[in-house]
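# Predicted structure and sequence below. I'll ask about it afterward.
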Amino acid sequence: MLRNALDGLTVLDFTQIAAGPTATMLLADMGARVIKVEPREGELGRTLGPAWVGEDSALYHAFNRGKQCIGLDLKHPDSIEVIKRLVLQADVLIESMRPGVMTRLGLGYETLAALKPDLIYCSISAYGQEGPYSDRAGVDGILQADSGLMSLIGTPGSAPCKVQAPVVDVVTGYMACMAVLAKLHARQHDGLGGHLDVSLMNSALALQQSSITSYLSDGKLPTRIGSGAPYSAPNEAFQTEDGWLMVAAYNGNRWPTLCKVLNHEEWITDPRFVSSAQRVIHRAEMCAALTDVFMRKPTAHWLQVLHEADILCSKVADYSDLMKHPQLASNGMLVELNHPVHGAVRVPGFPINSVQAAQTPYAPAPQNGEHSRSVLRDFAFSEAQIAALEASQALHCSEPL
């Protein structure tokens, strides 16, 4: 099923932190053999904590399960020759260096495509491979700011906020994975590889499809409205007696039903609240009226009452609540990786379920250089060649002889 759909595919991974590692992790989740190439000191993502799993950050474990790792010094000419030999048997190469770096290393698309014309080469960068900003570095927070996303987040009058989870990085990883899968499908028909250009900037804009389209339609800058949706109401969080409750009761008969459940049927015909569009205009008055009612009872009470009335709602959960969510176990979304050094490591799993298939075990994130020797053996390097690479410091190994 999906977890072995890419069996036989080989991916070379020259990425770090989150965006690129998300893409290669998804390919590994679907059965590809992903060979992660790291410098002797390891990729930057290993150092970004707290939290920590042993000496590596939790961030590294979040985005690198199921991969093999080979340690190579890309400034060493012997390492470049190793990569060129690996490319001859690879299907996909994904890199997240600043544009131009791989070319300067001798590993640019034109060079490697000359060796293997059907290679699918995916470059992930902040702004894209061409254009006035192409040589600029960027990370998730910078692109949240530069793309306009931070201008949407926060409450009225508050400072701009970023989403703590690296959403631009992660969606960029999904975009890169989607692009690679599409190119793999095309290659089955034309036999050609190609160079894919995936950027954090474009992905950040895709996240804001509705907001940007609204601005292009009426020229009005969006304002920060907390948890509310600018196109519908009520579709936001309300304070209760003991917490917060998210309510979406803007479509169909749900608003009249909500009014009846709350014993305020007069709101149904109130000109300020008669339609979702009017409620958006009069959001402050609507929220004040609803909050006054919701704060009289605890969240659990409202969840029961609103669910019985088919009003869409949820407790605003924190992660301790999330770990008890009954649907997580059913969806298989919390998985346990058996790490050879750190033992059990829990992470979110592959997000797409195959109804017909049983859950396939996941391999943990690799230690730096854990598979250096075994990978080279698989690619027909002799023991003498491997020993010479180690002796020259081109190859870093952490696995036993």
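Happy to help now that I have it.

# alpha carbons only for contacts and neighbour counts from here, please
Will do.

# Which stretches in the stretch 151-300 of the chain count as strands?
Along the stretch 151-300 of the chain, counting by DSSP state E, counting those that start in this stretch, strands occupy 194-199, 235-239, 244-248.

# try the stretch 301-401 of the chain
Going by DSSP E, counting those that start in this stretch, the stretch 301-401 of the chain shows strands at 312-315, 334-339, 343-348, 395-396.

# How far off centre is the third one?
Distance of strand 343-348 from the chain centroid (CA atoms, centre = their mean, to the nearest Å) equals 18 Å.

# and the end-to-end length of stretch 286-302?
Terminal residues of stretch 286-302 lie 18 Å apart, using CA to CA, to the nearest Å.

# ok, back up a step: format the strands of the stretch 151-300 of the chain as JSON lines; extra columns: distance to residue 176 and mean neighbour count.
What follows is the strands of the stretch 151-300 of the chain, written out as JSON lines (distance: least, CA to CA, whole Å; neighbours: other CA atoms under 10 Å):
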{"stretch": "strand 194-199", "distance to residue 176": "6", "mean neighbour count": "20"}
{"stretch": "strand 235-239", "distance to residue 176": "32", "mean neighbour count": "21"}
{"stretch": "strand 244-248", "distance to residue 176": "32", "mean neighbour count": "21"}
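
# for those strands, which one sits closest to residue 395?
strand 194-199 (27.5 Å; CA to CA).

# what distance separates that closest one from the centre of its chain?
18 Å.

# And the residue nearest the centre of the chain?
Geometric centre of the chain, nearest residue: residue 170, 2.0 Å, by CA atoms, centre = their mean.

# I figured it was touching residue 22, is that so?
Yes: between residue 170 and residue 22 a contact is recorded at 6.2 Å, counting by CA atoms under 8 Å.

# want to compare, so here's the second one:
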Amino acid sequence: LICDVATGMYAYQSVATALYARRDVGVGRWIDVSLMASGAAFMGHRSPEAMLESGPLMSPNVPAGGYQTRDGWVMVALVTEAHFVHWCTAMQRPDLPSDPRFNSFPQRAKNEAALLEIVRDTMQTETSAVWLDRLRTADVICDPVTSLRDWYADPHVQAIGAASVLDQPGLGAFHVPRTPGAMAATEAALTPAPRAGQHSGAILAEGGWSDDEIAALLGDAA
């Protein structure tokens, strides 16, 4: 699914770029966008790292990741050594950063299993709200892991209009994310998805099929 969406995004920007080129230079462009190439481009930031890596693979930025709390999940990110120190302070484990097993990103990667056991057990002792408050106070990058329903109900999401309501026949009204960056005044109207086969007749007619041929074909399909 990620490659599907990425391919659409790359195709869109390629078309826009080609249109500008035709306007400014007077020459169009041939566009060739594939799932394979789009997936690789999405991982482009990993290419230099992959060329430099040797030996067994190690997890990056240990112990960054998602953690279960008493009532949910939170995601914690680590970018610098200071983030790990601050996280340990929030967990009331100031001893961890000075432990030789955990005093650097490479060491934490080597001793990942031991560290994850400590962090997982600790994070389950409090609620998500408590951890988010402590981590943010300690200047640690974190956020709750939410469902889509929770995301749509978030005051910030509602305030910036990040989602729209679609009335889909047969399903009722439900939320869908809006295209990021699109202004309401220029965004295309949000319309329901067509029913299965809703436009089959019209499409076949455009292809030169007669009414009798279309009726026979759709009758066989039914």
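Good, I have the coordinates. Not measured: the values here are computed from a predicted model.

# quick revisit: out of the strands of the stretch 151-300 of structure 1, which comes closest to residue 312 of structure 1?
strand 244-248 (5.2 Å).

# Residue 215 of structure 2: helix or strand, and which one exactly?
Counting by DSSP states H and E, the element that carries residue 215 of structure 2 is helix 211-221.

# buried residues in that helix?
For helix 211-221 of structure 2, burial by neighbour count (16 or more other CA atoms under 10 Å) applies to residue 214.

# Contacts only, for the nearest residue to residue 338 of structure 1 once chain neighbours are set aside.
Nearest non-adjacent residue to residue 338 of structure 1, counting by CA to CA, 6 or more residues apart in numbering: residue 344, 4.9 Å away. By CA atoms under 8 Å, 6 or more residues apart in numbering, the contact list for residue 344 of structure 1 reads 336, 337, 338.

# Report the separation between residue 215 of structure 2 and residue 221 of structure 2.
Counting by CA to CA, the gap from residue 215 of structure 2 to residue 221 of structure 2 is 10 Å.

# nope, residue 111 of structure 2 is what I meant
For residue 111 of structure 2, the distance to residue 221 of structure 2 - CA to CA - is 60 Å.

# next one: residue 72 of structure 2
Taken as CA to CA, the span from residue 72 of structure 2 to residue 221 of structure 2 is 48 Å.

# follow-up on the earlier one: so which of the strands of the stretch 301-401 of structure 1 has the densest surroundings on average?
Of the strands of the stretch 301-401 of structure 1, the one with the most neighbours on average (mean count of other CA atoms under 10 Å) is strand 395-396, at a mean of 26.

# Now do that one: which elements does it pack against?
Other elements packing on strand 395-396 of structure 1 under the criterion 3 or more CA pairs under 8 Å, 6 or more residues apart in numbering; DSSP states H and E are strand 68-72, helix 383-391.

# Could you identify the helix or strand that succeeds the first one?
Going back to what we said before, that points to strand 68-72 of structure 1. Proceeding N to C from strand 68-72 of structure 1, the next assigned helix or strand is helix 77-87, under DSSP H and E.

# quick check: that next one aligns to which part of structure 2?
With TM-score structural alignment applied, helix 77-87 of structure 1 matches no range in structure 2.

# Over in structure 2, tell me which residue corresponds to residue 241 of structure 1.
By TM-score structural alignment, residue 241 of structure 1 lines up with residue 70.

# which ones are touching its match?
123, 124, 125, 126, 127, 128.

# how far away is the aligned partner of the second one in structure 1 from residue 316 of structure 1?
What that stands for is residue 124 of structure 2. Under the alignment (TM-score structural alignment), residue 124 of structure 2 pairs with residue 295 in structure 1. Distance from residue 295 of structure 1 to residue 316 of structure 1, counting by CA to CA: 15 Å.

# From the chain's centroid, how far away is stretch 194-213 of structure 1?
The chain centre lies 13 Å from the centre of stretch 194-213 of structure 1; the measure is CA atoms, centre = their mean.

# Quick one: end-to-end distance for it.
By CA to CA, one end of stretch 194-213 of structure 1 lies 31 Å from the other end.

# residues making contact with the helix holding residue 215 of structure 2?
Contacts of helix 211-221 of structure 2 (CA under 8 Å, 6+ apart): 201, 204, 205.

# Please apply the same query to stretch 286-298 of structure 1.
Here stretch 286-298 of structure 1 has contacts from 234, 238, 239, 240, 241, 242, 243, 262, 273, 279, 302, using CA under 8 Å, 6+ apart.

# That one: which residues count as buried?
Using 16+ other CA under 10 Å as the test for burial, stretch 286-298 of structure 1 gives 286, 287, 290, 291, 293, 294, 295, 298.

# With distance to residue 110 of structure 1 added, can I get the residues you listed in TSV?
Formatted as TSV, the buried residues of stretch 286-298 of structure 1 follow (distance: CA to CA, whole Å):
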residue	distance to residue 110 of structure 1
286	59
287	58
290	61
291	61
293	65
294	62
295	63
298	63
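
# Which single one of the residues you listed is nearest to residue 125 of structure 1?
Closest to residue 125 of structure 1, out of all of the buried residues of stretch 286-298 of structure 1 and judged by CA to CA, is residue 287, at 41.5 Å.

# And that closest one, how far from residue 36 of structure 1?
Counting by CA to CA, the gap between residue 287 of structure 1 and residue 36 of structure 1 amounts to 50 Å.

# Can you flag the buried ones in the contacts of stretch 286-298 of structure 1?
For these, buried by 16+ other CA under 10 Å: 234, 238, 239, 240, 273, 279, 302.

# Select the longest helix from structure 1.
helix 167-190 (DSSP state H).

# Please work out which residues of structure 2 line up with that one.
Under TM-score structural alignment, the match for helix 167-190 of structure 1 is residues 2-25.

# and residue 153 of structure 2, what pairs with it in structure 1?
Using TM-score structural alignment, residue 153 of structure 2 pairs with residue 324 in structure 1.
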